[in-house]
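Enquirer: No letters, just coordinates:
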């Protein structure tokens, strides 16, 4: 009896202790928690040195919190201060010196700093570049207002592009040499127009040759592209930003590849034997010093050709030609993979990651274009080649083996044998490998493990933990947290769909909860991983009684070619179908309020939200679309025609995928958010959709943020207001949880 009484007395205390964890008192608290949940990412701006035997990184001084450059020796664990800007001023002024990135010369006698960055497009902007001599210590301006600058491989020269022309600066003599002088307002050398930069993923349109003798560069002619105008309506008389951006059916930029000798100034043009419109998305210096590899894509982006050019004569030979019934990717924006082709140094072979057998795998070619070996195979995808070890004839790569929800590091021999898994902890691993493939930094997490940053040797295993994120662990011990749950189901046509759930805290299975789909869904992306949930917004929704859902819908990557490329020429169809299938499955769960399901997203997620609400109006009663495409005829050429083909080839597909054309189907409550300086999804999208909704008698809510760019927020206050507006909209139209009858 006494034991029962003691248990009875203690049980409420245990329940009280369990419930004593802190909850958010405001949405602002929740959004700020994202930084804590995300944790520190370990060493910042890592640069591998000595071929990969050491690395440098930007750290923060413990007392002043100012950035400083440090070097780290993986073998000894020695951490050494190399550079601090403490007490250093800009030349000729008292203004403290500050920087955003740095480069080392090969002899480690000089550092080149990028400072005073002024953004232009997503990846580019203008900067001032300074050379800092480590001995004697001195700081000198080497380039003002340049878009890009890069040290030559031998460390003797600094190449720059500014004003549409190329220059080199001799670091020893400080002499500047101009390499090109034919730039105009619409024809320029060494930088891209908007659409090339945005959709092919590069900001620097020039590359040093490995022997430092030449620079290969793009010359872009944007003169026939149409002009887009944007303004934030500030001042008495608004001013307009004018950017040339082609839409489907418009004239594209014309790209030429040139090679200039940095000593003689001799320029050679490299012209592929092609007719009609084509893109040049990539160039690569091969291991042969006089040979440049040039990749071309036709306008529909379903035929790729690889040429080897003799840079002395301009002579070319075609090495590889690949065609597809859908599209061919040359890089992977979402996986952070700049190049699906790679040309290892000191090798006369190259590698291509292709989905030609249905999954992304490594193919090994010799310089004649002969396929030597398909190195990997299986019902999984290679996502990135991380490193090559020629001495041991090993390739290191990350892949979706054993699950598309994970990223694991593997190695395989050049001949395809000896497949070996390197990372073993379940989760999503992001690898930064040294050039000599001796070491790698592994940043990883899982649904149950906050981010860990570890240093590994490829031969002897884990060396040490660089960042354990104890702050995140401590926060979790004192705060309510709803973990990400992973599950899957079969759609009505048998397709398996992986989804993630963040359930209310505390969760009561005898109650019904409203649902919010927080989605993106665009081609090649992925939203659901076995990784730690870091969204404070999702946690806020969970603490307020909502189930938050995400889906790896058809069109997303890493489930095989057919799963992703089924969306070709019909964007919106399968994405919305899979969101609807997920909603139907959720409605069968006893803890879901199937009458109250919302959907929200930004950019392609905004398009997915709009199109899904129109196609499945009886499933999704509330939607919130930020910066959403309304009609693919209003988006840019390279992205849109990659997935939708050209207007003359797929007119009906463009019409069927249009949110504007389907406006009369809308039934639910819709909030639209957009900014007037959005150069990615032009406000024209929202304005045309507003007219279509008005003509169809549909009443929607709208928030405009004039100074904002893509995503709408332009400062902390606007970001807070966007979140609060979305929250108020949900509360207005979504009912509170109710007990199951």
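Expert: Structure's in. What do you need? This one's a predicted model, so the numbers in the text were calculated from it and none came from an experiment.
Enquirer: hey, let's count contacts and neighbours off CA atoms from now on
Expert: OK.
Enquirer: what's the host helix or strand of residue 609 packed up against?
Expert: Element membership of residue 609, judged by DSSP states H and E, is helix 604-615. Under the contact criterion of 3 or more C-alpha pairs under 8 Å, 6 or more residues apart in numbering; DSSP states H and E, helix 604-615 touches helix 573-587, strand 592-602, strand 622-626.
Enquirer: Next one for the comparison:
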């Protein structure tokens, strides 16, 4: 197995520096945050940026015309004065200047503010110091979707309401059965890139929305223990291989009040995603994915009748097809759109016509597109953030739609969060890497040189915290073919002649990456805390994790846990080759998929791992939900051997070390049935196991209770591994 040292972060000790407290495992990221600009962004149609002052009281501007000097554009007091002149004086109580503003012209921004009686979307002119437009809906509403003509669709429980500009409210749906859910973004459990449940057409005359029928899905009990008599709050949880929800797409016409349902096919157990209106409003596009998740059709429908028009193209796979992004139409060209897919190996962009003809592959090398930023001024080039350096970095790229060629606009190795000015001449670039806490600059696109540096943050730990040494390493996967990214955090006052216990922190599942070339190399404060307590803390992103392309992930199809564990054991070989590692004291900690991995390693590699902590663990994939579970494992009926091999219930008998299982008592994601069945299996096998529930918490433990959780985990390792 090859191993390479990639980079090293070494911070010297200071006479007055100290270790993190257990409270700082949770509070530390805010307390020791590097200097930055809050909510920084380009002002539209200008060579100026704006951001919120560090005390959250002012909107600040820096402009190229005055050498990027700072000036106050608007104060919180001025905004409050404008609000009081428009609304009752007690309607708003602004604690800070709103941070979620977006510029629609070079003088007008939009922001959303919640009042006592209503929620508001406000347009504010900073030149006139006044509110120019207001759209509102009742405070009880949620998931609002606005139009350009002052209409807003919103949800009241499981039904849709539309507030019109003149104050009238339309009741679009009135389903009394709570198992009929309209307009919600919680459809297909928000897999397949779903983050909205309602879509307006360009003119605001029609609203498309999801109608989810869950009546055929069994009720799953979630107990609230806080009441005088505990209350059962049933939820809908379609488990792998069982009956799924039935989802349709409906279009509501405001003028006529009529609804049409898109004719998406006979199969009721399918997935509808990538919902996109045609710019003309005459058609709507939908990605129709079969329940098996291996056959996607991009279909075009008539928005007036709901009739199927044509299938533009299809994607079929022996593993899975996973649509994640709505279509993006080319501005000023309603016959062309951008489609994102990882079907050909990496999530990249493709230019299509509305008749389904592929015009150009806009992909670049093995770059995985992580964020599409939008078009530059001429609408002929598209800016995006993508991966580099084997997934460790994020860089800014620009692709020319005519030639299909991409160029890289940022160059310093690290994680870049960048945007391009409206005129396409400058980049507002923010980045960090293993040795750079935070740097924000203005770059010249033409020569890619730094025009001016706005922020160059100092190390926030100097003189306060004796930060452990962090090292990025490259290992090789179990098949000997693929480089894997790893991270070692060394104990404080590390002495290579001594032997140290190890805590492996891992996740291992899809759509997550723990090791990156950012500040602290992606490490969490609990990782740093444990290193300061005398542990080697090791993390590696095995095959199956994010940002490395589809082939990197799909090796796990129908056999979750197999290749992930094999790769993690390569990491263990690497650790065992180090003279400073106590090979008799190796432990593992992970949450969710990481909890599944921790329990898998504790039961399948029982001679290696002496202590484990599994938070919210999947124990048997037949207890997990359909949309995620069946993508990777197919159904239990189709893949009984794979489910049996991945199940940890019958592996409880193999447990040798000390295992702490933690679960949120109201977990609706990985339901408690998983851990309860594992505990029962341990009892039957005569195996001692520790179990801890966090009441009133769902899939993770948040707030101050998270400090309690980290203290418990640290104590568990200290008691059973360190001593």
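Expert: Alright, I've got the coordinates. Everything numeric in this text was worked out from a predicted model, so none of it was measured.
Enquirer: which residue numbers in the second structure go with the helix holding residue 609 of the first structure?
Expert: Alignment of helix 604-615 of the first structure against the second structure: residues 593-604, by TM-score structural alignment.
Enquirer: what's the average per-residue distance for that stretch once overlaid on the first structure?
Expert: On superposition with the first structure, the mean distance recorded for stretch 593-604 of the second structure (mean C-alpha distance after the TM-score superposition for the first structure) is 1.1 Å.
Enquirer: Redo the helices and strands packed on helix 604-615 of the first structure as JSON lines? Include mean neighbour count and distance to residue 392 of the first structure.
Expert: Formatted as JSON lines, those follow (neighbours: other C-alpha atoms under 10 Å; distance: least, C-alpha to C-alpha, whole Å):
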{"stretch": "helix 573-587", "mean neighbour count": "20", "distance to residue 392 of the first structure": "44"}
{"stretch": "strand 592-602", "mean neighbour count": "23", "distance to residue 392 of the first structure": "46"}
{"stretch": "strand 622-626", "mean neighbour count": "26", "distance to residue 392 of the first structure": "50"}
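Enquirer: can you list these in CSV and add distance to residue 291 of the first structure?
Expert: Below are those laid out as CSV (distance: least, C-alpha to C-alpha, whole Å):
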stretch, distance to residue 291 of the first structure
helix 573-587, 43
strand 592-602, 43
strand 622-626, 46
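Enquirer: nearest to residue 661 of the first structure, of those?
Expert: Nearest of these to residue 661 of the first structure, taken as C-alpha to C-alpha: helix 573-587 at 14.0 Å.
Enquirer: tell me, the closest one lands on which residues of the second structure?
Expert: The aligned range for helix 573-587 of the first structure in the second structure is 562-576, by TM-score structural alignment.
Enquirer: on average, how far is that stretch from the matching bit in the first structure?
Expert: Here the mean offset of stretch 562-576 of the second structure against the first structure after fitting is 1.1 Å, by mean C-alpha distance after the TM-score superposition for the first structure.
Enquirer: Other residues contacting that stretch?
Expert: With contacts defined as C-alpha atoms under 8 Å, 6 or more residues apart in numbering, stretch 562-576 of the second structure is touched by 1, 3, 475-478, 508, 540, 542-544, 555-556, 581-583, 597, 600-601, 646.
Enquirer: do that again at 6 Å, thanks
Expert: 477, 478, 542 (C-alpha atoms under 6 Å, 6 or more residues apart in numbering).
Enquirer: Kindly report the same for stretch 279-298 of the first structure.
Expert: So stretch 279-298 of the first structure is contacted by 278, 303-311, 343, 345-346 (C-alpha under 6 Å, 6+ apart).
Enquirer: Tell me which residues of stretch 132-145 of the first structure come out buried.
Expert: Buried residues in stretch 132-145 of the first structure, defined by neighbour count with 16 or more other C-alpha atoms under 10 Å: 132, 133, 139, 142, 143, 145.
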